[in-house]
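Undergrad: Structure of the sequence below:
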Amino acid sequence: MTTTTSTSAQNFTTRADTFAAILDGVGDRWDAPTPCDDWTVRDIVVHAIETEREFLERQELDTGTAPDTTDPAAAWRRHAAAVAEVLGRDGVAEREYDGYFGRTTIAATMADFYGWDLVVHGSDIARATGQPWEVSEEEADVLHAAADGWGDALYSEGVCAEAVDVPDDASASDRLLARLGRDPRWAPAA
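TA: You can find the predicted model right below:
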C-alpha cells in the first residue's frame, strides 16, 4: 500500500471512529429529527451504511452480510470494521477506477467522499442529540478542499443545500456547515 493510499485508508478509519463516538452519545434518541430534512438520527446511520456498502459492491468488493440496524451504533461498528477489513486486503485500497470526479482509488473515495459524509452527518447527529461538535481549522480546510473538487456537483439534488450566510468571524465549524447548506444555529425543536 502506498503512503498516500494508506493515509487515505487511515483517514476513513479515523472519521469512522469519530462517527462511532458520536453514535455512542445518542442514548435513546435514534428517532430525533436532524438538520437533514425528514431524516432521523437512525435514518442517517442507515444511509451511511447503505451508501458505503453500495459503493463497495459496485467495485465488486464483498463486505459480508449487512448489519442489523436495530441497534444503529452496533451496526455502524460492525460495518466500519468490515470496511476496514476490505481496505486492508492486498491491493484493494490502491485499486484505481474511473469515479464521478475522475480517476481515483478505492481508499481515496472512502476517505474523501464517504469519510467526508461521515464528518458532515456526524455534525447532524451531534446537533440533533445535544452533543458538542466541531472541526479544527485544519480539518475544515481539508473538507473545504474536497468540496472544492466537486464544483457545482456539491449543490446537486441530494448532496448539499445552497450555502447559508454566517458572520465573517464564524468558527471553522460554523463556516463549514454554512457552506454545506446547514444553518449552524439549528437546534432541535424544544
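Undergrad: from here on, contacts and neighbour counts on C-alpha atoms
TA: Will do.
Undergrad: Contacts only, for Ala146.
TA: 112-113 (C-alpha atoms under 8 Å, 6 or more residues apart in numbering).
Undergrad: Which secondary structure state is assigned to it?
TA: The three-state label given to Ala146 by DSSP: H, G, I helix; E, B strand; the rest coil is helix.
Undergrad: I'd like to know how far it sits from Ala20.
TA: According to C-alpha to C-alpha, to the nearest Å, Ala146 and Ala20 sit 22 Å apart.
Undergrad: before we move on, what about Val119?
TA: To Ala20, Val119 is 11 Å away according to C-alpha to C-alpha.
Undergrad: How about Thr104?
TA: 26 Å.
Undergrad: Settle it for me: which of the two has more neighbours?
TA: Ala20 (21 against 15; other C-alpha atoms under 10 Å).
Undergrad: who's in contact with the helix or strand hosting that one?
TA: Using DSSP states H and E, the secondary-structure element containing Ala20 is helix 3-24. For helix 3-24, contacts defined as C-alpha under 8 Å, 6+ apart pick out 72-73, 76-77, 80, 84, 87, 93-94, 105, 107-108, 110-112, 114-116, 118-119, 122, 125-126, 131.
Undergrad: Could you also give me the structure for this next sequence, so I can compare it with the first?
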Amino acid sequence: MTVNPISDRYRRRAGAFERKIAAVEPGQWSAQSPCEAWTARDVVAHIVAMHAAMLRPVHRDLGPAPSVGDDPLAAFLAARADVQEVLDSRELAEAECDTPTGRMSVERQIDEVLSDDLVLHGWDLARATGQHDAMDPEDVARLWSSALAIPAELMQKLRTPGAFGPGIEVYGPEVAVPADAPLQDRLLGLLGRDPR
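TA: Down below sits the predicted model:
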C-alpha cells in the first residue's frame, strides 16, 4: 500500500464517489443535478472525462470500458484504475506538465483538479439522487483553504464560462450564504452552488 498522501487522498475520495454511483437507482440517472446543465449521469460523465484529461500529460488514454451511458459505475471504475496506476508510479506521478494555473507535477494536478472534483461533484450526485450529501469535514476544510487562496483574477476567470475552452465552466457565480452557516455551505456558495 502506498504512503503517498496525494495517492491516498485520491483513493479515499474516489471510493466515496464510487459508493455514490453504486447507490443511484436506475430511474435516477436523468435526475437534475445542482449543475444547471447536467443530469446525474452527466455528472459521472464529466468525472470520467476529467480522468481522461489527467492522463494526457503522461501520454495515456482511458483503457477499454463501457460508456457512462451504458454503465456509469463500470466506466468510473475503469477510469479510476487508470488514474490510480499513474499516481502509484513515482515516474509518472512526478512528471511535469503545463496546466492553466502553471507548471506542476502530474500528481499535483490530479490532486488539485480531479481529486477536488470528486468531492464537489460527489455532492452534486448525492443531491441529484437523494443521497446523504455531507462531505468529509477534512475535505471541506482543505477545499475551503484552497479556494480562499485563489487570486481574485484567477477566480474571475474560473467563473467565466468558456475561459478555459468551449463549453467549460469551472465555477458559477458566488451564491450568498450566511456568514455563520456551516463551512460546507459556505464552501458550496463560494464555488457557485446553492447549498439549500
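Undergrad: how about the nearest residue to Met50 of the second structure, chain neighbours excluded?
TA: Leu114 (6.5 Å; C-alpha to C-alpha, 6 or more residues apart in numbering).
Undergrad: which residues in the first structure does stretch 10-20 of the second structure align to?
TA: Stretch 10-20 of the second structure lines up with residues 12-22 of the first structure when matched by TM-score structural alignment.
Undergrad: once aligned to the second structure, how far is that stretch on average?
TA: Mean deviation of stretch 12-22 of the first structure relative to the second structure after superposition (mean C-alpha distance after the TM-score superposition for the first structure): 1.1 Å.
Undergrad: And that stretch, how far out from the chain middle?
TA: 9 Å (C-alpha atoms, centre = their mean, to the nearest Å).
Undergrad: buried stuff in it?
TA: Of all the residues in stretch 12-22 of the first structure, those buried under the rule 16 or more other C-alpha atoms under 10 Å are 12-13, 15-17, 19-20, 22.
Undergrad: sec struct for the spatially most central residue of the second structure, please.
TA: The centroid of the second structure falls nearest to Asp117 when counting by C-alpha atoms, centre = their mean (1.3 Å). At Asp117 of the second structure the chain is in helix, as set by three-state DSSP.
Undergrad: distance of the corresponding residue of the first structure for it from Arg89 of the first structure?
TA: In the first structure, the residue matched to Asp117 of the second structure (TM-score structural alignment) is Asp117. Taking C-alpha to C-alpha as the measure, Asp117 of the first structure and Arg89 of the first structure are separated by 23 Å.
Undergrad: Next: Val159 of the first structure.
TA: Distance from Val159 of the first structure to Arg89 of the first structure, by C-alpha to C-alpha: 30 Å.
Undergrad: which residues does Cys97 of the second structure contact?
TA: Contacts of Cys97 of the second structure by C-alpha under 8 Å, 6+ apart are 57, 103-106.
Undergrad: Distance across stretch 159-171 of the first structure, terminal residue to terminal residue?
TA: 23 Å.
Undergrad: now the strands for the first structure?
TA: Assigned by DSSP state E, the first structure shows strands spanning 96-99, 102-105.
Undergrad: what about the first one, how far off from the second structure?
TA: The reference is to strand 96-99 of the first structure. Mean for strand 96-99 of the first structure is 2.2 Å (mean C-alpha distance after the TM-score superposition for the first structure).
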